[in-house]
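**Student:** Predicted model and sequence below, questions to follow.
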Amino acid sequence: MTANHENELAHSSIWEIQETDETAATVLVKDLNVEPIVARLLVQRGFTTPESAEQFLTPDLEDLTLPTLLPDFEKAKAALLNAREKQEKIYIHGDYDVDGVTSAAILYRFLDRTGFIVEGHVPHREAEGYGIHIDTVRRANASGAKLILTCDCGTSSHSQLEAAYELGMKVVITDHHESPTTLPPAEAIVNPKRRDFTGPGGELSGAGIAFLFCLGLCEELGIKPETYFRNFLDLAVMGTVADVMPLHLNNRIIARHGLPALQATQKKGLRALLRVSNLDDFSVKLTTRHIGFQIGPRINAVGRIDDADVAFRLLTTNDAKEGTELAEFLDRKNQERRTLQDALVEEATAKIIANGLDKSSAIVVAGENWQKGIVGIVAGKVTEKFRRPAFVLGIHGDQATGSARSIPAFNLFDAIEANRGLIIKGGGHAAAAGVTVAVANLEAFQNAINEFAQNLLQPEDFLPRIRIDQPITLPETSLALAQSIAQLEPFGEANPEPQFLMQGVHLATNNPTRNPIHTRVLLKSGPEDRMAMAFGLGEQFAALPLQTKIDTVVNIEEDQFNGKKRLKMVVRDFRLAE
């Protein structure tokens, strides 16, 4: 191992060890009878009292926010029940991502089965773009709809909804996006992110809002809550997890109860989707990871490179044959998306290196006809590879449109706002955004973003930060411990999978997989050893002589293989031991 490589290993990331209130943890151990490690994890996540910790560990559907507490719920309910009484058509408008499709499916399936006349629509990414297109408003009117019901969109669609009223339609908005100062015209705006609302529900996804809204209609329609939960938690958990919502409060309840509901779903399309995703095995517990990496990408794929309406039809069909055909179509489109994505990542990476952009503080890279539905994923891959904010844009005619992803120290929204004069349009959040730039201004935009980053970022900002919950010794790791940690599931945003610091272990063996970027290592401490997977660390481990003493950051979890449960350990990072 060279001195340069040794130095790289020693400084390739920043490890951040979390502090723990040991006094509070001791109380949890005594009052809740949990393992000390679990008690510390609870305290680190903000659950410092036995009451709050117990509620977190045992989320109950009865603790969901009352739908009546959502803004404008009663007005929205009245508008829908009025349409039902008059047998007027309701036009449901969702979005083309998982959250938008599942929220539309919740509303459509529920209302269709309870006496409402409904038509569902999710937009085509290329033809309509995000939000409500004016042509869609006209189509809704031509279809005979008297009420447009939005989900996962609508809060910023002023001109389109004004047009709906001019055509004689009414509007009810359900949404979870940030609200502008002035709200669009509507009978009701059920969005906890409204600036004039300070009540609960701000953590919910679009599907979560739709789920609670329909729950609120159940009593009026004579539907028992347990029946409703059994039929709609599967869709709610998909939207919640895929939209990377924080898994606390309502979202934790939805996720904890929704995952087994999804695994047991009887919806024809969903069963077929689970089958093509290799998740139709009831012996393997479904997790948020399965939604994030297997189910969600297949739904998103048609929205990215085809028509999201296919996914909507999959989630609303009652025909097993159609469900199978649609699921297989989604699976093919996901494979196609991967091929397009890999080729675009390779092309973008080559451009970045050839133009020296990998040495700049921020990356702006563009290419002819790069697909709009793919550039967001590519931006994420570029940011992950080069540890820099990245704008990846497709040039179409005289405009370049694309997406940006960032590192924690760089706020994309602020960068866009600071350079608003150089773009046609743009917006988003701190970590993800979208922009359209005139090709004539592309070089100036690239320079301006880079200068903005240079003035803001420090060298350490380009290093990945690894959260470490607490130290652990190798002999402490066991299947029983993994099962105790599983009490904190489901893991996800705002409830990350715990990561432990294991110091002073020796690399006993290193066995690369077929893809050598991944490897299996045997870690040894005294007489004990544990096998661990190391994803994406194959090259780094290959540079280490056996018996090297290292410190590692690991996940500890329960694995099931051939019906047997066993300890699974995953190395997330490592460095040479001091």
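**Tutor:** Good, I have the coordinates.
**Student:** Only C-alpha atoms from now on, for both contacts and neighbour counts.
**Tutor:** Fine.
**Student:** For residue 233, list the residues it contacts.
**Tutor:** For residue 233, the contacting residues are 211, 254, 257, 258, 261, 262, by C-alpha atoms under 8 Å, 6 or more residues apart in numbering.
**Student:** Most neighbours of all the residues you listed, which one?
**Tutor:** Counting neighbours by other C-alpha atoms under 10 Å, residue 254 comes out on top of those with 29 neighbours.
**Student:** Which of the helices or strands spans residue 193?
**Tutor:** If you go by DSSP states H and E, residue 193 is not part of any helix or strand.
**Student:** The one 4 residues further on now?
**Tutor:** Secondary structure assignment for residue 197, by DSSP H and E: no helix or strand.
**Student:** so it sits right up against residue 69, yeah?
**Tutor:** No. Between residue 197 and residue 69 there is no contact under C-alpha atoms under 8 Å: 10.4 Å.
**Student:** Would you tell me which helix is longest in the chain?
**Tutor:** helix 320-354 (DSSP state H).
**Student:** What are the buried residues along that one?
**Tutor:** 320, 322-324, 326-334, 337, 340-342, 344-345, 348-349, 351-352 (16 or more other C-alpha atoms under 10 Å).
**Student:** now stretch 167-182
**Tutor:** Here stretch 167-182 shows 169, 170, 171, 172, 173, 174, 175, 176, 177, 178, 179 as buried, counting by 16+ other C-alpha under 10 Å.
**Student:** for comparison:
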Amino acid sequence: MKSLYNWQFRDPDTAVAKNLSNKLEMPEPAARALANRGVSSVDEALAFMNPSADDMHSAALFHDMTPAVERVLRALDNHERILIFGDYDVDGITSTALLVSFLESLGGHVRYYIPERDIEGYGISSDVVRKTGTAGYGLVITVDTGVTAFKEIQLARELGVDVIVTDHHEPPEQLPDAVAVINPKRADSQYPFRELAGVGVAFKLAAAVGEARGVPMETMLERYGEFVALGTVADMVPLVDENRFFANYGLAKMPKSRHLGIYSLLEVAGIGERTEMETDHISFGLAPRINAAGRVWRPRAGVELLLAKSPERARLLARKLDDQNKRRMVQENRVFESAAAAIKSSDDDGGGSFIVMFDPSWQIGIMGVVASKLMETRRRPVALATLSKNPLDMKSPHPELGRVCQATMRSVPGFDVFQALSACSDLLITFGGHALAAGMKIYEKNIPAFKAEMNRMAAQSAEGRAAASDLRIDAELSLNSANLELIRQCRRLKPFGVGNPEPVFASIGVAVLMCRAVGADNSHLQIRVGKGNSVQDCIGFRFCNNWSPDQLMGENIDIAYVLKEDAFGGRPRPKLHLKDIRK
């Protein structure tokens, strides 16, 4: 019986773990998990478990923050028209809503623009820049985009429109000629934390302008902390350093949010006021519904929701986004099933290091989620491509290389897909993104060469292959140690996410007492395991794709899992959410 991962039992300093356990009065498995996250003293532990505003760094440390603030203040004082140009994902939508709301509160004449994903693609276009100039805008502020928009920013300058770029994507060596480029990943950056989401960078600009206008940081957090948390968690940036504070602060405020849009979204997602919000509520509840606006509907709808000023309008938009999210899920499942079947019957299933697939019928808006699912199930980098729906692209195929295609990519830890794209940029039209997620345009006849080159680089990345198959386990547990007290103590390590995953535990040599397929499509595995006098219930989501109940029933197995509290029926009890099984 083959396991999904290579199990790696983490081995923290025993003395450190015991000291943390004694001084913090927590079970040793929870203390081991804390030590595994680099915590070595009680003071460090208390700081880790209690993120505070003191964790934030000064916005003044950003390169170009001073000219950016001066230009925004001049636009406000001179009553110039200001355009916020955002991206169509949750990070871009929250960034846009934050700056629009904030600048309007200072009396600014502000509008916003979110491009249509299928038609316009990612980033600001020359067409939008020309329309901005014609409409009399004096200042454009990009959020979650813009760091590679050389031609568009140069065109804006020629038209007399100033541009401030706020972005968090990897910048090129040369930066666009904007009034300011605010990006923590700049090579010359003095900002001490480079992993802010786009909304975090936008908040820093707003905070710096707010400070100049006498708006206290406490007021900024009260007004916009939920937006920052929503975009930060949804964009899957590491929840360390100040991101940890942003997520923790916003999650605490959301259940009783004063933002009508967020409150209405919580309602349609079935998240009540008494809910103790966790990152999963954003990742699987709020974010997919906001993302549905940009994937299968109108990307502006997400911003409209977050800026809604009446309960009726907020509820209407939230319900529509909920409906569009259901539509999105149907389309994604259809594409995932067809892609998975194609992979299974192709050479890729026999050991290709990088999965590259093209289908002209796919919709670009849903391909990112499908690529993520394929990456998780196949544990290899994935690129999915389809024909570009941009009117200019459709009118201008290359005479030799054919039609323009758009692709979205997801990668495994250890294989930097952005660097890989940079290395084969001669095959591409445009590209951008991060180490683990990127997008590009490519001519159709270049796809086979691109596939060969990416497979060559991925095959050479032994680090990538190893990292993709490792499961880091914090501690081995007996079944009777997997109890409610340990669950409660592990919660002190929240918020969980990239950079701070939920503690993973393992129990060895447990007997399978009951096993059955559950769920609407029988893809989930419900198991009851026992050892000695202890019995625990487990659930493995989508585990039936790898194991059948008949394979497991009556066997002795090892299980790796995260601990959850199951309150069904009003009686709290532990439930083990499986990460892997091995025999």
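**Tutor:** Noted; the coordinates are in hand. None of these values were measured; they are calculated from a predicted model.
**Student:** Distance from the chain centre to the longest helix of the first structure, please.
**Tutor:** Relative to its parent chain, helix 320-354 of the first structure has a centroid offset of 18 Å by C-alpha atoms, centre = their mean, to the nearest Å.
**Student:** once aligned to the second structure, how far is it on average?
**Tutor:** By mean C-alpha distance after the TM-score superposition for the first structure, the fitted helix 320-354 of the first structure averages 1.9 Å away from its aligned residues in the second structure.
**Student:** Counting by contacts, list what that helix packs against.
**Tutor:** With contacts defined as 3 or more C-alpha pairs under 8 Å, 6 or more residues apart in numbering; DSSP states H and E, the packing partners of helix 320-354 of the first structure are helix 268-276, helix 296-305, helix 309-316, strand 363-368, helix 372-386.
**Student:** about what we covered before: mind listing which of the buried residues of stretch 167-182 of the first structure are in strands?
**Tutor:** 170, 171, 172, 173, 174 (DSSP state E).
**Student:** Show me which of these is closest to residue 21 of the first structure.
**Tutor:** Using C-alpha to C-alpha, the shortest approach to residue 21 of the first structure within those belongs to residue 174, at 40.4 Å.
**Student:** The closest one contacts residue 210, doesn't it?
**Tutor:** Yes. Counting by C-alpha under 8 Å, residue 210 is a contact partner of residue 174 of the first structure at 6.8 Å.
**Student:** tell me, what's touching these two both at once?
**Tutor:** By C-alpha under 8 Å, 6+ apart, the residues touching both residue 174 of the first structure and residue 210 are residue 151.
**Student:** Which position in the first structure pairs with residue 527 of the second structure?
**Tutor:** Alignment note (TM-score structural alignment): residue 527 of the second structure maps to residue 521 of the first structure.
**Student:** Residue 256 of the second structure too?
**Tutor:** Match for residue 256 of the second structure (TM-score structural alignment): residue 264.
**Student:** now swap in residue 78 of the second structure and tell me
**Tutor:** Aligned against the first structure - with TM-score structural alignment as the criterion - residue 78 of the second structure pairs with residue 86.
**Student:** any idea how far that match lies from residue 504 of the first structure?
**Tutor:** 73 Å (C-alpha to C-alpha, to the nearest Å).
**Student:** ok, now residue 76 of the first structure?
**Tutor:** Remark: distance between residue 76 of the first structure and residue 504 of the first structure (C-alpha to C-alpha) = 60 Å.
**Student:** For these two, indicate the residue with more neighbours.
**Tutor:** More neighbours surround residue 76 than the other of residue 76 of the first structure and residue 504, with 22 against 19 (other C-alpha under 10 Å).
**Student:** Let me see the contact set for residue 44 of the first structure.
**Tutor:** 18, 19, 20, 21, 469.
**Student:** what's the counterpart of it in the second structure?
**Tutor:** Aligned by TM-score structural alignment, residue 44 of the first structure pairs with residue 36 of the second structure.
**Student:** So which of the contacts of residue 233 of the first structure sit within helices?
**Tutor:** Per DSSP H, the subset of those in helices is 211, 254, 257, 258, 261, 262.
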